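Participant: Based on what follows, work out the 3D shape:
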Amino acid sequence: MVVPAQAGAAEPPPRVPEQVGWGGAVSSVDPDASQIGLDVLRRGGNAVDAAVATAAALGVTDPFSAGIGGGGFFMYYDARTRRVSTLDGRETAPRSATDQLFVENGAPLPFSEAMTSGLSVGVPGTPKTWQLALRKWGTLNLREALAPAEALARRGFLVDQTFNTQIVNNAARFADFTSTRDLYLPGGQPPAVGSTFRNPQLADTYRELARTELASLYGGAIGRDLVNAVRKPPVVPGSARNVRAGDIKLSDLTRYQVERRDPTRTTYRGLDVYGMAAPSSGGTTVGEALNILESTDLSKATDVEYLHRFIEASKLSFADRLRWIGDPAFSRVPADGLLSQKFADTRACLIKPDAVLPAPQPAADPRNPQPCQATAGLSAQREDAERTTHLTVADRWGNVVAYTLTIEAEGGSGIVVPGRGFLLNNELTDFEFVAPTPGVPHPNLPGPGKRPRSSMAPTIVLDHGQVVLAVGSPGGATIITTVIQILTGRLDRELSLLDAVAAPRASQRNAATTPAEAGFLAAASTAGLQAIGHRFSQNAEIGAATAVERAKDGRWRAVAEPTRRGGGAARVVKVG
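Facilitator: Prediction:
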């Protein structure tokens, strides 16, 4: 039974953008989730335990960005071995999917229709990511890690403006599904700011997942409910919305596996930068952009010179991302070539100090790099959803987790699994919406069991095996440019980590116009960029990063957004 929002919630922990101290750190977008992760650390849990507990709590308080109906990428640094490992918990297409999943009568489906449908739902990977991370590196079992989030879902939390606004933004489509309407529009209205929101159905789901060690989802009762919601979406009778059914079967759930992948690695200013490999484009695209920037001393550049190089490097690396990155089980991804300094130098020489490269730029071929030439054809950017969440955790032993997880668009597919209290993703819309053309490479077309390309970019930076910082962000394709801008702001421009996270952002993704926040457009440097030839459009908000940094004296600095998405919550075990 859904319990409507009620007044009288206890005040949540405060939203704090920065804390410095000892014993470990947690940073997420939500104060309740960060506090749960911090409590795990204080009770002796490690970074993996705290990361899973925090992620589960975000499934309660930030359900329109992430949850057990989605997927993500988990990056772990082991302080004992000084190694970085990653888990690919990306959603997969059902085994029945074809390369024309989103083509109807020879034409691509409108994105809005594809998004709000069973057709867009991929097989979730988040719960299995939690399970595998705990088994490999954690000290808690799944029941112990999920228990705090289960309790949070039962007792409820205080509805803030962000939670309310996200429901308002999606009210029209939420109202078209019986289960979503009943949960998030009780009485026909979003829960009021300041009221208590409880989700006992999700609490029961967490308990059942823990009790069955996920068997209920990947082959059991929860899985059957999920399959029914995808194949027969719970549309309100009389709704005018055309909600297409998907074709996930229980066998798709039973076959799902999290993939263990080697991280990407490149060097920048003598540091080792580790990222997420394909099907994420985060590691290769961030790495290529940094390699393009390597040849310029950005610490001595003016603001205009620095931002010009950052924007142009982003443009070129995005051109290559779109041409080459897809699921490595289906196409060969030339990751070593994309991350080679030799290839980056052939791209960097295209950048002129006093002119802007036209866009979209052609991609280049990293297998046969030619100086200052693009030889692999045009590569235009398709806009995508900008909702996801990222958390960053460190523990007293020096282990670190950078974890980005998502259900894709804000509110995912819009479909809550009836009786189970969680939203399903619309992740398959990250595939290309085109009919295949003979002779034209399309590494990101749908396919049976295939993982769509992602922009998620959890990143860990090491100096001779020791953690310097870890960072990541939500924001769709803007994740990549957000991470690049934070890294260069901190490592090159000598901004504090908090200032690097808070800095006004721009996000060039191989388009003629660069979206930018109001603060960026108001800066004095923007006029200088426009004089060179840059064109900008305004984007209300780009990203919502979290990060941790290790000080030379061993203290941890946890950083979250000061204002984006209402401000994040940075915590350390012992402030000082």
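
Participant: alpha carbons only for contacts and neighbour counts from here, please
Facilitator: OK.

Participant: Quick check: Val405 vs Ile486, distance?
Facilitator: Not Val; residue 405 is Leu. 19 Å (C-alpha to C-alpha, to the nearest Å).

Participant: Which one's more surrounded, these two?
Facilitator: Legend: neighbour count by other C-alpha atoms under 10 Å for Leu405 and Ile486, higher for Leu405 (30 against 26).

Participant: Also this sequence, please, to line up against the first:
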Amino acid sequence: MKLIARPLLLLGLLLTPLAWADAPARATHPDGAAIASGHALATQAGMDILAQGGNAFDAAVAVSSTLAVVEPISSGLGGGGFFLLHDAATGKDVMLDARETAPQAATPQAFLDKDGNLDRDRSINGAWSAGIPGLPAALVELSARHGKLPLKTALQPAIRIAREGFPVYARMAKGYASRADVMQRYPGTREVYLRNGRPIAEGDVFRQPELARTLERLAEGGFDGFYRGQTGRLLLAGVKQAGGRWTAEELAGYQVKLREPIVFDYNGWKITTAPPPSSGGIALAAMLQILEGWDIKAMDPAHRTHLVVESMRRAYRDRTFFLGDPDFVQIPQKVLTSKDYAQGLRATIHPEKATPSDLLSGNPTPLEDDETTHFSIIDAAGNRVGATQTVNLLYGSGLIPKGTGVLLNNEMDDFALKPGTPNAFGVMGYEANAPRPGKRMLSSMTPTFMENDDKVVVLGTPGGSRIITMVLLGVLGYDAGLQAQQVAALPRYHHQWLPDLIEAETDTFDADTIKQLQAMGHRIDLPGEVAAGGRGSSHVWGNLQTVEWDRRSNTLYGGSDPRNPVGSAQVTD
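Facilitator: Sure, this is the predicted structure:
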């Protein structure tokens, strides 16, 4: 069983500069491959495809589709994601934006009750909560544009596991129990998740023959095998039966978008990360470039945490006001990611005092759930993939259209369905993130590359609005000299402007650090001590998956979050 390294030891490592001997020549490509994902079966699926002659992009199809089978709590063909890609042959980076899109019928008024309040049940449960899925289109695009093997070959592990089954694990069973009242509303979902009237339980072999057939149609027909034909008809019928309104035209009209990643420098690292409709890359650029003005590695834990939190506070405030789908909203991206802008934000930070969030200007203003998933891949040619995919809340909308095995997302809740009303994760939004037909909802998913002369890193995580700050802490960990597994185990804390408090995992801070932070004016929401307005910090959160290539020794490392007992990282020679 994997163990979480002690926080104080890791904090000590963060403060210790590394002294390297004279650096040897840097390798031009790895000797093997590394994959880290949220489930061992998905990691192995990727390794199997590499062994058959596939590249990182073929492996990504295998890992992604297998996660769609074995982590229905987190992602699936009925959801979407972001795929950050590096092509070693050309040196080019691109992000495949497979975020879900709003159906034409999903206007803001459709989500209000008779009194004009947000209808929370409609926004997170059933057909109305579901956007048009993007993940199947991304798998087709990955294979056709970047892969070496046929799509049919890369999807075989997922098809086999869906048909033969896999053991239900504790998180999956527990998640179902928390959503059972919703999932049992729908005949298609009941057929998949009830066994002779009994809900799935830990240790059951979970078989999904209908999902296997859907994957087979995708493998044979590509895009049309999912968005048109039999699968398309079954999806439309299932949504209609559950009271929703999708059209054949908008389903068949879904398109993956190719986005130019956000690229910036931090302490000698080239950071390549997700652009809008992810909010992560812009926020990450702001936070790191604010922090670059201080030597935070030389500070005591309280002052380092104070400055990191203040950078979070400012980045999340800007997220609220400015970010949305770039195809619908003018985003001042060049300004928000510039060092000059970061310098201006840095100047507003007092080194000894917290800035109350209500003192930061707040005119009209916006989460992936903890059950999103992430995987990271580097292959022997140096190609790399960082992918974060989701259905939003636990088991998404809870709706499986009969005959498909496809659990639909509930991403519509990530829109600002009613201005100024928080979504399921406490994040507010206004016009920039309001729903429009075909529009993509804002996301926190932040797949990220780091590289300098010595190392190449891929990292990312699920975790709702906490995704961005977990990636931030991971970047800071690598910058301090930690290796992949140490970064995956780092203790976590978070601030998102509103509510105005620090959330933290158990044992992240010692008593003295807490006392110093409180003296600076910070409110801290600790497990068991829920502060007013807080969500109540869970004991642990996130599921960071990362791989690292040390070019000095030509060694690969994988880091799989020890908080997730079914996660896995593998490295091959």
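
Participant: Correct me if wrong: Ala98 of the second structure contacts Gly80.
Facilitator: Yes: Ala98 of the second structure lies in contact with Gly80 (C-alpha atoms under 8 Å); the separation is 5.3 Å.

Participant: For the two, list the residues in contact with both.
Facilitator: Common contacts of Ala98 of the second structure and Gly80 (C-alpha atoms under 8 Å, 6 or more residues apart in numbering): 133-135.

Participant: In helices, which of these appear?
Facilitator: Per DSSP state H, helices hold the following members of those: Leu135.

Participant: What residues in the first structure pair up with stretch 185-193 of the second structure?
Facilitator: Mapping stretch 185-193 of the second structure onto the first structure (TM-score structural alignment) gives residues 176-184.

Participant: picking up where we left off before, between Ala98 and Gly80 of the second structure, point out the one with more neighbours.
Facilitator: For Ala98 of the second structure versus Gly80, the count of surrounding residues by other C-alpha under 10 Å is larger for Gly80: 29 against 26.

Participant: How about the contacts made by that one?
Facilitator: Contacts for Gly80 of the second structure (C-alpha under 8 Å, 6+ apart) come out as 98-100, 133-135, 389-391.

Participant: at 6 Å instead, please
Facilitator: By C-alpha atoms under 6 Å, 6 or more residues apart in numbering, the residues touching Gly80 of the second structure are 98-100, 133-135, 389-390.

Participant: and what of Ala402 of the first structure?
Facilitator: Contacts were defined as C-alpha under 6 Å, 6+ apart; by that measure Ala402 of the first structure touches 75, 392, 458.

Participant: which of those show up in the second structure as well?
Facilitator: Counting by both residues aligned by TM-score structural alignment, their matches' C-alpha atoms under 6 Å, these that remain in contact in the second structure are 75, 392, 458.

Participant: Go through those residues and name the one nearest Gly24 of the first structure.
Facilitator: Thr392 (10.8 Å; C-alpha to C-alpha).

Participant: Can I take it that that closest one is in a strand?
Facilitator: Yes: Thr392 of the first structure sits within a strand when classified using DSSP: H, G, I helix; E, B strand; the rest coil.

Participant: Just give the nearest non-adjacent residue to it, would you?
Facilitator: Spatially, and ignoring its direct neighbours in sequence, Thr392 of the first structure is nearest to Ala402 (4.7 Å; C-alpha to C-alpha, 6 or more residues apart in numbering).

Participant: Alignment lookup: that neighbour to the second structure.
Facilitator: So Ala402 of the first structure corresponds to Gly386, using TM-score structural alignment.

Participant: same thing with Gly476 of the first structure?
Facilitator: In the second structure, Gly476 of the first structure lands on Gly464 (TM-score structural alignment).

Participant: Repeat that for Pro334 of the first structure.
Facilitator: In the second structure, Pro334 of the first structure lands on Pro332 (TM-score structural alignment).

Participant: One more: Gly44 of the first structure?
Facilitator: So, by TM-score structural alignment, Gly44 of the first structure is matched to Gly53.

Participant: same check, this time on Arg323 of the first structure
Facilitator: Arg323 of the first structure maps onto Phe321 in the second structure, by TM-score structural alignment.

Participant: That match should be in a helix, yeah?
Facilitator: Yes: under three-state DSSP, Phe321 of the second structure sits within a helix.

Participant: Does it touch Asn363 like I think?
Facilitator: No: the pair Phe321 of the second structure and Asn363 does not pass the contact test of C-alpha atoms under 6 Å, sitting 8.1 Å apart.
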